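K.L.:
no letters, just coordinates:
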């Protein structure tokens, strides 16, 4: 199999220079397609030529999915040009991870063959009446002689009109309970048009190029063999499988902020105000530096979490909601901050900066799509006492391989994922050891702040009782879960800095000071500003990368 560097370089060349107005897969084409509520045909064709869906198929089934962090980095090349294009394709992963987790050998083979042939599989989980609460779904699969009879509605299905197969969550139990729902793998030829009515396309404000559809099913008969895994395990399978997508998809979306920051930088470096470039105005410099730091924080946390899926998969039930909560919130706030810097240019739907208004709309669903940020905290709450107690009792350094992109990883094993972590979280446990390292004075001060905050959090966790941790938990208790996610992100940033190669920007103390300072502001919105020297270092790195055509993320890859 061709290595990730070569594959990413090849994909970048196929998609071409996004700034070239003549490029049919560039920003101008993406904006024009968005006005039609579509994606650029040339970009879709380039992804098919590349065989993008093979990135979602495990190597054991003939695909290229050997490392989740590599898949994320490659998909950033797509999201960087058009987030709707990226989400439309990443939706195949949303469906497929359930097949890889629980499917029979025949089902896994069938799903792999579809994806390797550039075809699509859609995930039919959500119902508008129940939002993100998939365990409350009403779509039913009743046992009848010789199979199952399906009835009900499914809405907000990405790529339904293009799908060659569906993964459907259905109620198979007679009463509500943890084993009352099952997953089904249905190929399109089983969707009898006499029993399946397609709903009109759902329109959206953001991600307009993603084709959202729905269906009403009335008495569709299918054989028992469509069951995906054992009956009654549908929600458990989703809880385990979606740990991959709830980390990977927000991680891919950091490329949206990369582009938004680049557009803003281009605009402010060229615009003159008060006799100097707008980028030199203090308030603008601060916004650019803070946003750059935010992007690095998101990618550092995402890197550690996605690598942990293969190194420490038992932590997935903790890292998945934590990554979604932190990354989605930071991305949304950062794009809003940049929109104020863009000023009236933010609204333009023509010209070289027109892609910004599209990005400002496309970032909104990141906060609630797949799972809402509030639901992420609800998923963490029941695990919180065990996590805090174990971290307090058994602090231990996190393995270097969790943070270094060059370190090897074991094979992807989705069967190793668990619905709950049992209190095991290598990132949180590492916070009690970070002060043992030889840290520069400026870094040590901020690291100590995070270590003290985590110690206070662990003390608060000892008094938590099960009745306080339900879905209706009070705001102060939910804030404890939010503070836990901040601690994880801080541990990830400290680890990335510790393992960075000499001479790398990530090995410099300035970026880590910026990262820890920005993370402190998540708990205290009026947090401390970046020190002047730190801001200067960030701006120098940011403009230097821009001049050299490098991405603004951790890997600083060639942008085109």
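P.N.:
Cool, got the structure. Remember, it's a predicted structure, so these values are computed and weren't measured experimentally.
K.L.:
when you work out contacts or count neighbours from here on, use the C-alpha atoms and nothing else.
P.N.:
Noted.
K.L.:
what sits against residue 295?
P.N.:
254, 257, 258, 331, 552, 553 (CA atoms under 8 Å, 6 or more residues apart in numbering).
K.L.:
let's bring in a second one:
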């Protein structure tokens, strides 16, 4: 088992069976917290005790964040149980990223020690809540706009209110403040959380109980050494940080898929209607197999994207948005499907609310616009020679992250997409050698044709109203390329795995992705029936054996089925 999946399996086992109400991190307990809009403090403390916070901190600052795939798989495990907990706990990582990128080592070490220790402060809400919260009537009115940082002999004096966002309960928090006359002259600071007042959290539709609110500072003095990076670099730093924080979004989406797809399968495979098993109904069987293919494709995309953090750092401006758009769309569709197929309205309804709200809070539309805005640049780089997708070779060691390589735009486009022609040719060679079917190779050729046509469209002037749809189509081509590369770089390591042998999962994923693009695969209906027919037994076997539905399954804490 690969190390990231081994870490996830160990965390899963130590958290216990989530269907057992006596377990702290159980579905029942999370439902109760959601109903009360209560922060999952005890569960977050449990995760800290199990060492999750150490994976938010790079090793040079006392943590274990050597591989961003480790972080992704651990947060995916948390999100599979409850997306709210993943967002609430992962907020500490999101908040810390600017410090890892640009802070002076002493400041970063200070935050690292705080996170590894795992201490969570009790919240003091302005205008009510716990403890000695200040009465709003006695507080000066909040300034409009971001906080202002005025120079002082000791450093800066911060005054103002931040925008609402999920907040960490750690002892230190990062925030943007204006350090010049221009609104864009922003700087990032690391301040002690207890020196700011948190407005009572907003009552959100989903991810209820997370500390989603604004911070207010009144003449708060901070030292010059609390400045993260250089003065005036705050906006750029925030944008670069986003290229590392989308990992939390990806984990939330895939974890949500993990949870609801299993619920739907449990019902459909076990239940009957008029003495017929639901799974034997052709339309239901087809839709479930498509959903499993969606899950496997989403997993392949997430693996390549998270490994690209360290392998192709200068391409994250494209990789992050493309992966996020694909994962969010697939998760939304699969959660809705589960709502149609399962009777567990509580868990599925909560998953739907949580995922939709998490996407809105983290700026789902902005992510798509970011990808669409780069499409003209991607046209100019498409077709350039590219390495053999090192991010997809899952057994190779990853280099250390070089944060100085983060770019606001990917000047070289996407090496994953640029390598698509070579990957398709490689698959054709394997088909000629009898390793995979010619139908699979033909479907890969169709994917390449779609990608070529898409880039021809992008070469023309793009109407803004069309750009977003083209961005979504690009994310589907990106996903197909990720699936191809993951299978090509790793199939030799799985000679006895029915899911990998002959490209079973790859063919189903390509057929599914072409269907989402409304393009028929090679062989038309025959290819679709064969691809899904070969995939179904692997899905049922993973489900009945109590293992994670995955390219790399491991035992789950729920009771295994006979």
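P.N.:
Thanks, I have the structure now. These numbers come from a predicted model, not from an experiment.
K.L.:
what's the TM-score once they're superposed?
P.N.:
Once superposed, the chains reach a TM-score of 0.86 (TM-score structural alignment, normalised by the length of the first structure), with 520 aligned residues with a CA RMSD of 2.6 Å.
K.L.:
tell me which two in the contacts of residue 295 of the first structure are the farthest apart.
P.N.:
The most widely separated members of those are 331 and 552, with 13.9 Å between them, by CA to CA.
K.L.:
residue 489 of the first structure touches residue 297, doesn't it?
P.N.:
Yes - at 7.2 Å, residue 489 of the first structure counts as touching residue 297 under the criterion of CA atoms under 8 Å.
K.L.:
residues in contact with residue 523 of the first structure?
P.N.:
So residue 523 of the first structure contacts 483, 486 (CA under 8 Å, 6+ apart).
K.L.:
which residue in the second structure lines up with it?
P.N.:
Taking TM-score structural alignment, the alignment pairs residue 523 of the first structure with residue 517 from the second structure.
K.L.:
now its match: how far from residue 300 of the second structure?
P.N.:
18 Å (CA to CA, to the nearest Å).
K.L.:
do the same with residue 306 of the second structure
P.N.:
Residue 306 of the second structure is 10 Å from residue 300 of the second structure, by CA to CA.
K.L.:
with residue 214 of the second structure instead?
P.N.:
The value you get for residue 214 of the second structure to residue 300 of the second structure, if CA to CA is used, is 36 Å.
K.L.:
between these two, which is the more surrounded one?
P.N.:
Each of residue 214 of the second structure and residue 300 has its neighbours counted (other CA atoms under 10 Å); residue 300 has more, 26 against 19.
K.L.:
which SSE is that one in?
P.N.:
Secondary structure from DSSP states H and E places residue 300 of the second structure in helix 282-311.
K.L.:
now find how far off-centre that helix is within its chain.
P.N.:
In terms of CA atoms, centre = their mean, to the nearest Å, the gap separating the centre of helix 282-311 of the second structure from the centre of its chain is 13 Å.
K.L.:
again, but for stretch 93-113 of the second structure
P.N.:
With CA atoms, centre = their mean, you get 21 Å for stretch 93-113 of the second structure.
K.L.:
again, but for stretch 62-75 of the second structure
P.N.:
The mean C-alpha position of stretch 62-75 of the second structure is separated from the chain mean by 13 Å, CA atoms, centre = their mean.
K.L.:
now do stretch 324-344 of the first structure
P.N.:
Worked out by CA atoms, centre = their mean, stretch 324-344 of the first structure lies 15 Å from the chain centre.
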